[in-house]
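S.K.: how does the following fold in three dimensions:
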Amino acid sequence: MKQKTSVNIRETGIRTIRLESSAIGSLEQYINADFERVVELMAACTGRVVITGIGKSAIIAQKIVATFNSTGTPALFMHAADAIHGDLGMITPDDVVVCISKSGESPEIKVLVPLVRNLGNKLVAIVGKSDSYLAQSAHFVLNTYVPQEACPNNLAPTSSTTAQMVMGDALAVCLIEMKGFTAEDFARFHPGGTLGKKLYLKVGDLSRLHQVPKVSLGSSLREVIVEISSKMLGVTGVVDDQGRLRGIITDGDLRRMLEKNMNAAGVSAADIMSSNPKTIGADELAVNALDMMRNNDITQLLVMKGDQYHGIIHLHDLIREGII
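M.R.: Just a heads-up that it's a prediction; the model follows:
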């Protein structure tokens, strides 16, 4: 391999992006009647969408399968080479089969296609050549033709695989809208990930992990310090005799009081608290708590259930859960 020493790296990077952007833009002309029928077919499918391919197209197929599964369309990946050695058995009568190929002429594809047709399943081709064996054999064709790969030798799949992936995304987004797939549905399929947590994790889920720091209006300075220290949240709520929230005291409030050289002997919680503290409902999403903290440049919020004070949510809780 001969190494070039005069490559303009920035120029090459920009050219690659422009070529692939152009390839994506040209796909608009192929969002046609076949595309509409394929979306309707997948939306009505009572089985799974089985997506297959070979080489780089197989990798794109896996990505599309992952997107479908996470957005409410059950899907399976089947490698074209493995399919003709037993994996064909994963296809059930109710499945829709999608075959991805740039040329539509790969030997494995030519063996696989008639087998799928014999099973009686609908076959969708995502293919770059409309006159290929795959395109001519499929029930529906989604054209992903690109005039040029970004590869300088016009060989390595670059623009073509980008086009395949975008076509898969277009299908997925149409299915999301047709099925009325919501953010709550998305969270059900992503319970362990950061995206899912942003959609389902509630403030109360985090605040209940802590003890509730609380003092009364008449509590002494010593009692305030002990409560803040023992609960280890750097803050305490202040309540009246009826248990209603009246204010907040942070460790910062204590430092500012000492800086003013106040006579600590007669100081009560009511003297140093901040009235009208920032609060959030226990049923609010944790990500909303993060927004409030950022907007107000604070690190904790008092948590309420109705008009009752129920605890603290701290910035560290959100960091620990990966919300940030």
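S.K.: make it CA atoms for all contacts and neighbour counts henceforth
M.R.: Noted.
S.K.: buried residues, the helix or strand encompassing Tyr309. List them.
M.R.: Assigned by DSSP states H and E, Tyr309 falls within strand 308-314. Buried residues in strand 308-314, counting neighbours by 16 or more other CA atoms under 10 Å, are found at Tyr309, His310, Gly311, Ile312, Ile313, His314.
S.K.: to compare with the earlier structure, here is another sequence to fold:
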Amino acid sequence: MKHLDRALRVIMLEGEAILNLSTQIDEQFNEVVDCILKTQGRVIVCGMGKSGIIGKKISATLASTGTPSFSMHPGEAFHGDLGMVVKEDIFLAISNSGETDEVIRLLPFLKDNGNTLISMTGNSLSTLAKESKFHVSIAVHQEACPLKLAPTSSTTATLVMGDALAIALMRAREFRPENFA
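M.R.: Below you'll find the predicted structure:
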């Protein structure tokens, strides 16, 4: 197989993952947007590994388009960063499996603190999805990585869903070019 053929296969698989999101998104997406619009707090985006890297981008897009947001590394959370979380904050947790230990460990604190939990997972039956007030599916049929080791299609799907959320919020806030800094 030529390099170009491999590249085209990755593009096709990831494109399919993105298109598949349109069959998974439902009315709960509207509820997520409305919940974020109503909060007086910030959206704290958290994920481990590649999900955390994608979460940083989602948080940056939210912040630059009118939704106060910052990202939090789940490992750093228990070393003082949870002190930044106030009750009014919404916690957006990202985990493809929905079972990432470092993220799951945060659930008791978030519950005791009264935070609204939104999850983005590839598994609607996971611990994270079940413990969330709102769950957004980012499930993919197949990763582009032939060894099934590197998250590829799943991170692309997560990024696109994060962009969809940010743009929906931006439009709802009537955010304009002069607001962008």
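S.K.: if we can go back for a sec, and the strand holding Tyr309 of structure 1, which stretch of structure 2?
M.R.: Strand 308-314 of structure 1 corresponds to no residue of structure 2 when matched by TM-score structural alignment.
S.K.: list the helices and strands that strand packs on?
M.R.: When contacts are defined as 3 or more CA pairs under 8 Å, 6 or more residues apart in numbering; DSSP states H and E, strand 308-314 of structure 1 packs onto helix 203-207, strand 300-305.
S.K.: how about the ones you listed in JSON lines, adding mean neighbour count?
M.R.: Putting these into JSON lines (neighbours: other CA atoms under 10 Å) gives the following:
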{"stretch": "helix 203-207", "mean neighbour count": "21"}
{"stretch": "strand 300-305", "mean neighbour count": "22"}
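S.K.: okay if I get these as a markdown table plus distance to Ser216 of structure 1?
M.R.: Below are those laid out as a markdown table (distance: least, CA to CA, whole Å):
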| stretch | distance to Ser216 of structure 1 |
| --- | --- |
| helix 203-207 | 20 |
| strand 300-305 | 15 |
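S.K.: so which of the ones you listed gets nearest Ala33 of structure 1?
M.R.: With CA to CA as the criterion, Ala33 of structure 1 lies closest to helix 203-207 of these, at 46.6 Å.
S.K.: what residue of structure 2 matches up with Pro74 of structure 1?
M.R.: By TM-score structural alignment, Pro74 of structure 1 lines up with Pro68 in structure 2.
S.K.: I misspoke; the intended subject was Ile280 of structure 1.
M.R.: Matched by TM-score structural alignment, Ile280 of structure 1 corresponds to no residue in structure 2.
S.K.: excluding covalently adjacent residues, which one is nearest to Ile280 of structure 1?
M.R.: Spatial nearest neighbour of Ile280 of structure 1, chain neighbours left out: Val303 (5.1 Å); criterion: CA to CA, 6 or more residues apart in numbering.
S.K.: contacts only, for that neighbour.
M.R.: Contacts for Val303 of structure 1 (CA atoms under 8 Å, 6 or more residues apart in numbering) come out as Val203, Gly204, Ser207, Thr279, Ile280, Gly281, Ala282, Tyr309, His310, Gly311, Ile312, Ile313.
S.K.: can you redo the residues you listed as CSV with distance to Val226 of structure 1?
M.R.: Shown next, in CSV, are these (distance: CA to CA, whole Å):
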residue, distance to Val226 of structure 1
Val203, 26
Gly204, 25
Ser207, 20
Thr279, 23
Ile280, 25
Gly281, 26
Ala282, 26
Tyr309, 20
His310, 19
Gly311, 17
Ile312, 17
Ile313, 19
